[in-house]
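Novice: Show me how the following folds:
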Amino acid sequence: MKDIKVLGSGCANCKTTIALIEQVAQDKGVAVKVDKVQDIQAIIAYGVMATPGVVVDGKVVHAGGLPKRDKIEEWLA
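Specialist: The predicted structure follows:
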């Protein structure tokens, strides 16, 4: 199971990022646990200055803007 955190304030892009990750995971048959992190101090602790940020298994893989579907597929491979 992939442990994924979406870092952000809960804006539309953050919500869309969560939906995209869940959809790609379902399409690929990959089990994921997606958590929303909205605490600004926690987001800064990851070194993310632009949201949404995405952390997969403890590693920051994306920051700022919507991730592309092919990138999400790479994260879940």
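Novice: contacts, neighbours, all on C-alpha from now
Specialist: OK.
Novice: hey, where'd the strands end up in the protein?
Specialist: In the chain, the strands defined using DSSP state E lie at 2-7, 32-37, 53-56, 59-63.
Novice: Of those strands, flag the one that's most buried.
Specialist: With neighbours defined as mean count of other C-alpha atoms under 10 Å, the strands of the chain peak in mean count at strand 53-56, which reaches a mean of 23.
Novice: Just the residues contacting it, thanks.
Specialist: 2-8, 60-64, 75 (C-alpha atoms under 8 Å, 6 or more residues apart in numbering).
Novice: what's the closest non-adjacent residue to residue 53?
Specialist: residue 63 (4.1 Å; C-alpha to C-alpha, 6 or more residues apart in numbering).
Novice: Let's see this one next, to set against the first:
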Amino acid sequence: MSEVTQIMVGKYRIGVIGLKKTIADLGKTHINKSDSEVEAELINRISKNNYIAPNLRKDFGKALLTKFKRAHGIDSEENNLQTNADFPDIRVLGPGCSQCNKMESLVIEVLNEINLAASVEHITDIKEIAQYGVMGTPALVINSKVVWVGSVPSKAKLKALLESDASETKC
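Specialist: Here you go, the predicted model:
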């Protein structure tokens, strides 16, 4: 299973699968390329295993480029990216079992279908999961509120949960 690295896109912390490996691999071929070429290739490779909302691709790319530059000791200004997007913070709670992974994949699939930008993180640490007070996994947390526990919701139910929460966050 690939490692998840947290990055900041604006004021949101987002988990990215396989970022460290991608940055290391790109360092071998793109270290002397332009920022735009590196950014485009980072987005291309990272989007294969991660959801990147279309309206956040630019900010996401800049955040990835910053990580790339830091990893390879390239001087750059700190990017304190800000975005006007007000999107939900989604957390899948579970130790990494097949059901938990299924829920995470389903969340990303539904987000793509409804074109909703969101911060998605899969929390596998038992102590951190316990802080949410859930007695079963997988569990789904949207904006710090536990909304589902103990099974993977149907696609229709998950879509309703995400759309409901999205409309609440845009008051």
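Novice: Map the residue nearest to residue 53 of structure 1 across to structure 2 for me.
Specialist: Alignment note: residue 63 of structure 1 maps to residue 149 in structure 2; criterion TM-score structural alignment.
Novice: how close does that match sit to residue 134 of structure 2?
Specialist: Counting by C-alpha to C-alpha, to the nearest Å, the gap from residue 149 of structure 2 to residue 134 of structure 2 is 7 Å.
Novice: How about residue 67 of structure 2?
Specialist: The gap separating residue 67 of structure 2 from residue 134 of structure 2 is 34 Å, by C-alpha to C-alpha.
Novice: Of those two, give the one with the bigger neighbour count.
Specialist: residue 67 (19 against 16; other C-alpha atoms under 10 Å).
Novice: Surely that one forms part of a helix?
Specialist: Yes. Judged by DSSP: H, G, I helix; E, B strand; the rest coil, residue 67 of structure 2 forms part of a helix.
Novice: Just give me the match in structure 1 for it.
Specialist: Counting by TM-score structural alignment, residue 67 of structure 2 has no partner.
Novice: residues in structure 2 aligned with the longest helix seen in structure 1?
Specialist: The helix spanning the most residues in structure 1, taking DSSP state H as the definition, is helix 12-28. Mapped onto structure 2 using TM-score structural alignment, helix 12-28 of structure 1 covers residues 98-114.
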